[in-house]
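Trainee: next comes the sequence, and after it the predicted model I'd like to discuss.
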Amino acid sequence: MTIKNKYKPIIGLPTCIKNIDDQRFHVVGEKYLISIIKAMGGIPIIFPSIANLTDQQRILNSIDGILFTGSLSNVHPANYNKTLDSKSLLTDPDRDSTTLPLIRSAISCGKPILCICRGMQELNVAFGGTLFQYLPNIPGRMDHDVDRSLPVSIQYTARHSISLKPDSLLSSLYKQKGEPMVNSLHSQGVDKLGDGLITEAIASDGQIEAIKYKNSERFALGVQWHPEWQVRNNPFYLSIFHSFLNSIQP
C-alpha cells in the first residue's frame, strides 16, 4: 500500500496494570511502540489506565489515533454480563474501565483506532458483544494459544490461515496469493458480535479473527493476531498500519 499521508501522527496507547514488588506500574509492550515508529513514522504517547482521574476527552483531543494493544490480561466477563469461568483468569479492571468507554468515544468523534488481540476483544465488548473465555473448551474450536515457554521469536511465527471476507477492508489490503497466515497467541475470542460490528476475517474453525465498526467515518479495525510483530518484514501486516496511517488527517 502506498503511504499517502506524510504526517507524523501522535498515536495514544492505553496501559496495562502490572504489579511489581507490591507496587502498581502502568506498562505497554515495546513492540507496539516500535511498530508505530517504524510502520507509521508516528509518535507513540502512553496514557494511564486510571479512568476516574483522567479526562478522556482531553486525551482524544491531543492525539491523532489510538492503538489498543494486546495483553496477558483479559476483559473481565462482568463487562459482558458473564461470570468468571476460572479464578486463575488474569483480568485488568482498570484497563477495562479506561478502554471500553474510550473506544466508544473515539468512534463517536471519528478518531481512528486499531485494536490488536485484547484490543479487538475490547472493541467487541464495548458495543455489547461477548467473548468465549477459553477457546479450547468450545466444541469445534482449535487451540489458538501457543506454548509461552518457547522463545518469543517462535511464539510469534505464523500458525494458521485466515479467510478474508469479500469486499472487506482486509481483502483490499492483502495482495499476496492464497490465504494470509497469521500468528496466534490468544485463549479467548469473539462469541456474539457487538452492535454495529462486522466480520472481516475468520479462521478455519469458524473463529472470528478480525472485525470492523461498520458505520465509522474513520478507520476502526480489530484484529485478533499481532501485526505489530516485526511489522516491516510482513507486507500484509505493514499494509494494516499504513491503512491506519492514511486514515489520519493532520
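Mentor: Yep, it's here.
Trainee: only C-alpha atoms for contact and neighbour calcs from this point on.
Mentor: Noted.
Trainee: strands of this protein, residue ranges please.
Mentor: Taking DSSP state E as the test, the strands found in the chain are 10-14, 16-20, 23-27, 43-47, 65-68, 113-116, 131-132, 160-164, 181-182, 189-190, 197-203, 208-213, 220-223.
Trainee: which one of the ones you listed lies closest to Leu173?
Mentor: Distance to Leu173, taken as C-alpha to C-alpha, is lowest for strand 160-164 among these, at 10.3 Å.
Trainee: next, the angle strand 208-213 makes with that closest one.
Mentor: Note on geometry: by axes from the mean of the first three to the mean of the last three C-alpha atoms, to 10 degrees, strand 160-164 and strand 208-213 are set 40 degrees apart in direction.
Trainee: another one to put next to it:
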Amino acid sequence: MSDASAARAPLVWVVASHRELQNPAGHTQQYTVLDQGGQRTVLNMGLQPVCYPRVPPERLEGLLATVDGILLGGSDTNVHPRHFGEAPARGEFQFDEERDALAQPLIRMAVARGVPVLGFCRGSHDLNVAMGGSLHQWLREVPGMLQHHEEPDETLDEAYVERHFVTCTPGGALERITRMGRFPVSSLHSQGVKVLGQDLVAEAHSDDGLVEAFRWHDEGVFAWGFQFHPEWGWRWHPAYGRIMNAYVRACWKRMAERTGVQQLPLQPIVA
C-alpha cells in the first residue's frame, strides 16, 4: 500500500454553526464554529472531519460528492420554527438561519445519495425538520415530561451525565446495534421531536414518550438522529460506542463505494 493510500481516511463534513461571541476586548463578533465533541470523536475513531461553511446552493452537490459522511452536532441555537410552520414560542430563543439554509438541503441530498448522516441534539432536530417533521419548542411546558435540560450551575461533566433512560423499539435497528433494550442517556435540550418527519422511524423513547432516537426508514442508508449525545462517553458507554461504531463503519463503506478502493480502517474500531 502506498503512503498516500495508507493516509486515506473517510471525510466527514461537520456542519458548522454561526454565533455572535465576545472577543477578549469585550466586543461581539460573528464566528463560524464547529461542534468540538463530535469532531474530536470522529477524528479519534479514524475519520477526518472537514467543514464547508456557507455553501452556495450550486456548489452543494459537488462538495457532497467529496465526503463520506455528514455530522450535525449540538448548539445553543434552535432550528427556526418557520421551517415547520410555526412562529417562535419564546422571545429569548436564538436561531442560526445560516445553518438552517445549509443543513436542510444538505440532509435531503445526502439521504437521497446514500451518504451517511448522523445528528445529535440540535442535529437530530435538523434531520427531523428537513424531512418535514416538527418540534416541541419548549418541553418544560409540555405536561408529564421528564427533566430533559441541564441546570445552569452544573459543570460540563455534570451536564453530560446520564439523566434518564431510553427504551429501544423491541426488535428494532437500535436494539440490534447497541445489543441493549434499555440504557441511560445524557439530556441537555429544551426542544424535541413533536411529529416525526416523513419516512423516519422511531427507534427509542424516554419514559415520558419523547422520541429519543430515529432513523431513515431504509436501513440501507445510514441516517440517524439522537436526542442524546453518543459522541460523549463513547469510549466507556457501551451503547454510545456501538452507535458511533455503526456510523464509522458506514463512512468506511461509503468511501469504498466513492473511491473504488477497499481499505481497512487506520486504527481499530471500538467493539
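Mentor: Noted; the coordinates are in hand. None of these values were measured; they are calculated from a predicted model.
Trainee: picking that back up, relative to Thr91 of structure 1, which of the strands of structure 1 is closest?
Mentor: Closest among the strands of structure 1, once you apply C-alpha to C-alpha, is strand 16-20, at 9.6 Å.
Trainee: which outside residues touch the closest one?
Mentor: The list of residues contacting strand 16-20 of structure 1 from outside it, by C-alpha atoms under 8 Å, 6 or more residues apart in numbering, reads Arg24, Phe25, His26, Val27, Val28, Ser49, Ser71, Asp92, Asp94, Arg95.
Trainee: ok, those residues vs Gly222 of structure 1, which is closest?
Mentor: For the contacts of strand 16-20 of structure 1, the closest approach to Gly222 of structure 1 (C-alpha to C-alpha) belongs to Ser71, at 14.2 Å.
Trainee: now that closest one: how far from Met40 of structure 1?
Mentor: In this structure, Ser71 of structure 1 and Met40 of structure 1 are separated by 22 Å, where distance is defined by C-alpha to C-alpha, to the nearest Å.
Trainee: more neighbours: those two, which one.
Mentor: Met40 (24 against 21; other C-alpha atoms under 10 Å).
Trainee: okay, how far is it across stretch 86-97 of structure 2, tip to tip?
Mentor: The straight-line separation of the ends of stretch 86-97 of structure 2 (C-alpha to C-alpha) is 15 Å.
Trainee: same thing with stretch 195-214 of structure 1?
Mentor: Stretch 195-214 of structure 1 has an end-to-end distance of 9 Å (C-alpha to C-alpha).
Trainee: same question, stretch 194-208 of structure 2
Mentor: From the first residue to the last, stretch 194-208 of structure 2 extends over 13 Å; the measure is C-alpha to C-alpha.
Trainee: state the span of structure 1 onto which stretch 101-117 of structure 2 is aligned.
Mentor: Per the alignment by TM-score structural alignment, stretch 101-117 of structure 2 matches residues 97-113 in structure 1.
Trainee: which residues sit against that stretch?
Mentor: Counting contacts by C-alpha under 8 Å, 6+ apart, the residues touching stretch 97-113 of structure 1 from outside are 14, 49-51, 56, 60, 64-68, 122-123, 125-127, 216-221, 244, 247-248.
Trainee: so in structure 1, which helix runs the longest?
Mentor: Under DSSP state H, the helix in structure 1 containing the largest number of residues is helix 93-108.
Trainee: compared with structure 2, how much does it deviate?
Mentor: For helix 93-108 of structure 1, the mean distance from the matching residues in structure 2 following superposition reads 0.5 Å, by mean C-alpha distance after the TM-score superposition for structure 1.
Trainee: per the alignment, Trp32 of structure 1 corresponds to what in structure 2?
Mentor: Small correction: residue 32 of structure 1 is Tyr, not Trp. The alignment partner of Tyr32 of structure 1 in structure 2, by TM-score structural alignment, is Gly38.
Trainee: list the contacts of its match.
Mentor: Counting by C-alpha under 8 Å, 6+ apart, the residues that Gly38 of structure 2 touches are Leu71, Gly73, Glu231.
Trainee: can you rerun that using 7 Å?
Mentor: Gly73, Glu231 (C-alpha atoms under 7 Å, 6 or more residues apart in numbering).
Trainee: next: Gln230 of structure 1.
Mentor: The contact partners of Gln230 of structure 1, taken as C-alpha under 7 Å, 6+ apart, number zero.
Trainee: quick one, helices of structure 2?
Mentor: Assignment of helices within structure 2 using DSSP H yields the ranges 3-6, 36-44, 57-64, 97-113, 122-130, 156-159, 173-178, 238-259.
Trainee: got JSON lines for the ones you listed, with distance to Leu21 of structure 2 too?
Mentor: Supplementary listing: these in JSON lines, determined by distance: least, C-alpha to C-alpha, whole Å:
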{"stretch": "helix 3-6", "distance to Leu21 of structure 2": "39"}
{"stretch": "helix 36-44", "distance to Leu21 of structure 2": "16"}
{"stretch": "helix 57-64", "distance to Leu21 of structure 2": "27"}
{"stretch": "helix 97-113", "distance to Leu21 of structure 2": "16"}
{"stretch": "helix 122-130", "distance to Leu21 of structure 2": "19"}
{"stretch": "helix 156-159", "distance to Leu21 of structure 2": "19"}
{"stretch": "helix 173-178", "distance to Leu21 of structure 2": "37"}
{"stretch": "helix 238-259", "distance to Leu21 of structure 2": "30"}
